[in-house]
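Asker: Here is a sequence with its predicted model. Questions after.
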Amino acid sequence: MPTATEYGNTPQRHFWMRGENPKERVVFDETTGIWNIYGYEESLQVMADTTTFSSVTSRLVPELKEFTEGGLTTLDPPRHTKLRKIVTKAFTPRVVSEMESTIERLAAELLDKVDGDRMDLVADFAYPLPVIVIADLLGIPASEREVFREWVDAMLSGTMDMSLNDESEEYKNEFARAIENIQKLNAFIGEHAESRRTEPRPDLLTKLVEAEVDGERLNNQEVVNFAALFLLAGHITTSMLLGNMILCLDEHPEQQKEVREDRALVPSAIEEALRMYSPFAAISRVTQTDAEVSGTKIPADQLISITLGAANRDERQFADPHTYDIRRDPNPHLAFGRGIHFCLGAPLARLEGRIAMNMLLDRFPHLRCDPAEPPEFLTIPNLTGPQKLPLLLTPEG
């Protein structure tokens, strides 16, 4: 069975997936006009310094302003601090913990539908599970989830790499399609959010609408942007995490055997899969002033890509960085970011991952990848994970 790095259908720019190291920790890409940060310490520096490195990327890509304004991932302090406090009042650890029985029930229902000696992990389980969980949490009716899926499928089918220099019609058209899908999603969520102001329900959207700090509440656009981010990023992260973890365990049968025999290893196996194949491979920042990273000077008003996937394979931070090790400790990976923008949904993704993996291991003692049908990876450069992962479920499958 070939490894994920040998399939040859991962995005070309994901050199770390092929076990390669960057030539430099900070590299300017003249083609795209973007600075790429590949090192671990360098990534920490950029994420920690919100004064020099702003999250308000719409300064350089104004077309995105409508969809990023008021969004937690695209704000700087002090506004970010205030909004995060408001959102945290709605999305509490208790809200996450109370989802455990629901996740178990939904995961069981999905696996009950699997019939025969094979399944596509993504289509049958890894994709629908987090969508249903988060839609249920937000209060989106089951009858409308398929509409959401169509928009997300369209978003994930692209191959566009962000560029400040590409003037081609192909790039403009793909960018326009991406914007159109975001608009549809935001309008869809906006209708639901607005209805919660007059008809509150026991769901997260209502909590977001009603939460306040120092007498201030989120406006409708802020509610929409957070809910859209939560729905998109939340389901994509968990879906890719499950697929990536199955790939890692399949590539290392001896470690899969250990995890099956000792389920206390599942959480650390999940963390190592997050490090090896970070679902969100890169995040963006903009320099507000002239800056220096690892001895490289970066002018003001430059777009920066913090390449988390490469940083999580930095040999200065991780011993044998291209080796999957379920007992790696410590494992301070950056898959969920770091600092003020650390992913709010990380506890939910970890909970879903733990429940789903245990259930898969329980139900399918012979689960393995199909050597005749290698996985197909997402083509979007900033995401890492399979969009198709055929599995065999029986010894003779």
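Answerer: Received the coordinates, thanks.

Asker: When you work out contacts or count neighbours from here on, use the C-alpha atoms and nothing else.
Answerer: Noted.

Asker: Leaving out the residues flanking it, which one is nearest to residue 38?
Answerer: Spatial nearest neighbour of residue 38, chain neighbours left out: residue 25 (4.9 Å); criterion: CA to CA, 6 or more residues apart in numbering.

Asker: Please apply the same query to residue 114.
Answerer: residue 124 (7.4 Å).

Asker: residues near that neighbour, how many?
Answerer: For residue 124, the number of neighbouring residues by other CA atoms under 10 Å comes to 16.

Asker: At which residues are the strands of the protein located?
Answerer: For the chain, the strands defined by DSSP state E cover 26-29, 34-37, 53-54, 118-120, 212-213, 216-217, 283-287, 291-293, 296-298, 303-306, 368-369, 376-377, 386-388, 390-392.

Asker: Among these, which comes closest to residue 269?
Answerer: Evaluated with CA to CA, the strands of the chain place strand 368-369 nearest to residue 269, the distance being 16.4 Å.

Asker: Could you check how far the closest one is from the centre of its chain?
Answerer: Distance of strand 368-369 from its chain centroid, counting by CA atoms, centre = their mean, to the nearest Å, is 23 Å.

Asker: Then stretch 155-173?
Answerer: Taking CA atoms, centre = their mean, one finds stretch 155-173 lying 20 Å from the centre of the chain it belongs to.

Asker: do the same with stretch 135-145
Answerer: Centroid separation between stretch 135-145 and its chain, computed with CA atoms, centre = their mean, is 20 Å.

Asker: Could you do stretch 169-182 as well?
Answerer: 21 Å.

Asker: got the buried residues for it?
Answerer: Neighbour counts using 16 or more other CA atoms under 10 Å place 171, 175, 178, 179, 181, 182 of stretch 169-182 among the buried residues.

Asker: CSV please, covering those and showing distance to residue 158.
Answerer: Listed next are those as CSV, based on distance: CA to CA, whole Å:
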residue, distance to residue 158
171, 11
175, 9
178, 8
179, 12
181, 12
182, 13
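
Asker: Second structure for comparison follows:
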Amino acid sequence: MVRTEVLERSLPSLVAWLERSRRQGQVHHDDRQRCWQVLGHPEVSAVLADHTTFSSDLGDLMPRQPDLDLLTRGNFVRMDPPRHHRLRGLASRAFTPRTVTGLAPRIATVTAELLDAADERDRDRLDLIDALAYPLPVIVIAELLGLPAADRPMFRRWADALFNQPDSGPDTSLPRLAEQAVRQAAPAVREMNSYLLDRIQAARSHPADDLTSRLTTTEADGQRLTDEEIVGFVALLLIAGHITTTATLGNTVLCLDEHPDAAAQVRADRTLLPAAIEETLRLRTPFPRLARRTTTDAALGPALIPAGELVVAWLTAANRDERMFPEPERFDLHRQPNPHLTFGHGIHFCLGAPLARLEANIALGILLDRYPDITVATDPPVRHRDPWTMVGPASLPLEVHPR
């Protein structure tokens, strides 16, 4: 059993709250949070699939702030068609499956280098987040974008400002939470915007063989991305892209530690590692919820949601819906099918999902090959992020024994 730091807002407490909420219906209005909670798998799938009724543009419901307004110009996660299709289509041309697959050798090299450095510091202990789970995806995505990997302490500070939000539990209304989040994140967003605009303008003037330079020249139907639009896209890849992989690496190690029989199966048959990653993504969903806004009166299950309402689609709850996942709390390496919604659904399905899966599979395979025995340490304890905002360890001390 993993001993972790006792937190008021732990993943088990969030799951317990979601299951209590489910008794009110898979779709119901939450007076305290001032939103509609959507908990069931088919209901969440319906919300994410219907971008016409359930808009991703929350501009009317969010407080306005100039720095965040600039950041959202190219953030197609927060857009609806046709603008979403144009921006995602242009971005996809520069972020192809071939590009992702071609990163595999570099991912393996960086993983080995980071673990070599960790072994030099201490052959018996390492913090997985500091040693591998954070730097690996940041180095890979920074190199892909043409950003200096040496700036990763600054990138981490930005991510913490965006995802470590106070008072994010069930007693806080979402409009109030949004106001708090904007105030907290604004200085980091301002710094990030300035940094990325400088890099984008330099790439436009002196293009190199990197994704940022390609984004400045990619064209479809005679249209190109503006510098301001590229800021939002690059920020999305840099921050959301790396933090998802960081969480997945840490969460998978936690799941294998909590389920030694499954860990033994994965060590004996490495072809089971992708299944272990998918089951981890289901049970420890990095981003627990997504927000939408109704554009018209919407029938969802037995509920009728008025137009202009905030709708929260809970991925964490959908991924534990027993109608879709028998014995949903069981970590099952052989769960087939495993239609979790961790990377979303519909037109907003995560563009970086293939890279996150590739990084996790390669890095965890190397980790298991290098260390025949991996145990989560009890002193110091694991530190977790607030699961209302992000599910994943902030630190994960391990006892390891290299071959």
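Answerer: Nice, I can see it. Computed from a predicted structure; not experimentally measured.

Asker: follow-up on the earlier one: quick one, which of the strands of the first structure is nearest to residue 130 of the first structure?
Answerer: Evaluated over the strands of the first structure, closeness to residue 130 of the first structure peaks at strand 386-388, with 14.4 Å, by CA to CA.

Asker: Where in the second structure does that closest one fall?
Answerer: Under TM-score structural alignment, strand 386-388 of the first structure corresponds to residues 393-395 of the second structure.

Asker: go on, stretch 197-211 of the first structure?
Answerer: In the comparison with the second structure, stretch 197-211 of the first structure aligns to the range 204-218 (TM-score structural alignment).

Asker: same thing with stretch 230-246 of the first structure?
Answerer: Aligned by TM-score structural alignment, stretch 230-246 of the first structure corresponds to residues 237-253 of the second structure.

Asker: quick check: angle from the helix of greatest length in the second structure to strand 310-314?
Answerer: Ranked by number of residues, the top helix in the second structure under DSSP state H is helix 174-205. Angle of helix 174-205 of the second structure versus strand 310-314, following axes from the mean of the first three to the mean of the last three CA atoms, to 10 degrees, is 80 degrees.

Asker: how much space between the alignment partner in the second structure of residue 139 of the first structure and residue 379 of the second structure?
Answerer: Alignment note: residue 139 of the first structure maps to residue 146 in the second structure; criterion TM-score structural alignment. The span separating residue 146 of the second structure from residue 379 of the second structure equals 38 Å under the rule CA to CA, to the nearest Å.

Asker: Check residue 193 of the second structure too.
Answerer: Taken as CA to CA, the span from residue 193 of the second structure to residue 379 of the second structure is 39 Å.

Asker: Repeat that for residue 159 of the second structure.
Answerer: 26 Å.

Asker: of those two, who's got more company?
Answerer: Between residue 159 of the second structure and residue 379, counting by other CA under 10 Å, residue 159 is the more crowded of the two (19 against 10).

Asker: Now do the contacts for the more buried one.
Answerer: Applying CA atoms under 8 Å, 6 or more residues apart in numbering to residue 159 of the second structure gives the contacts 239, 243.

Asker: what does it align to in the first structure?
Answerer: Aligned against the first structure by TM-score structural alignment, residue 159 of the second structure finds its counterpart in residue 152.

Asker: now the counterpart of residue 328 of the second structure in the first structure, nearest residue through space, not along the chain?
Answerer: Taking TM-score structural alignment as the criterion, the aligned counterpart of residue 328 of the second structure in the first structure is residue 321. Spatially, and ignoring its direct neighbours in sequence, residue 321 of the first structure is nearest to residue 313 (4.8 Å; CA to CA, 6+ apart).

Asker: Give me the number of neighbouring residues for that neighbour.
Answerer: By other CA under 10 Å, the residues close to residue 313 of the first structure number 29.

Asker: I figured it hits residue 16, correct?
Answerer: Yes. Here residue 313 of the first structure reaches residue 16: they are 6.9 Å apart, a contact under CA atoms under 8 Å.

Asker: So for the two, which residues contact both of them?
Answerer: Shared between the contact lists of residue 313 of the first structure and residue 16 (criterion: CA under 8 Å, 6+ apart) are residues residue 322.

Asker: Next, the mean deviation of the match of strand 386-388 of the first structure compared to the first structure.
Answerer: In the superposition against the first structure, stretch 393-395 of the second structure averages 0.8 Å from its aligned positions (mean CA distance after the TM-score superposition for the first structure).

Asker: what number of residues lie near the counterpart of residue 227 of the second structure in the first structure?
Answerer: Mapped onto the first structure by TM-score structural alignment, residue 227 of the second structure lines up with residue 220. For residue 220 of the first structure, the neighbour count with other CA under 10 Å is 17.

Asker: May I see the buried residues of the match of strand 386-388 of the first structure?
Answerer: Of the residues in stretch 393-395 of the second structure, those scored as buried under the neighbour-count criterion (16+ other CA under 10 Å) are 393, 394, 395.
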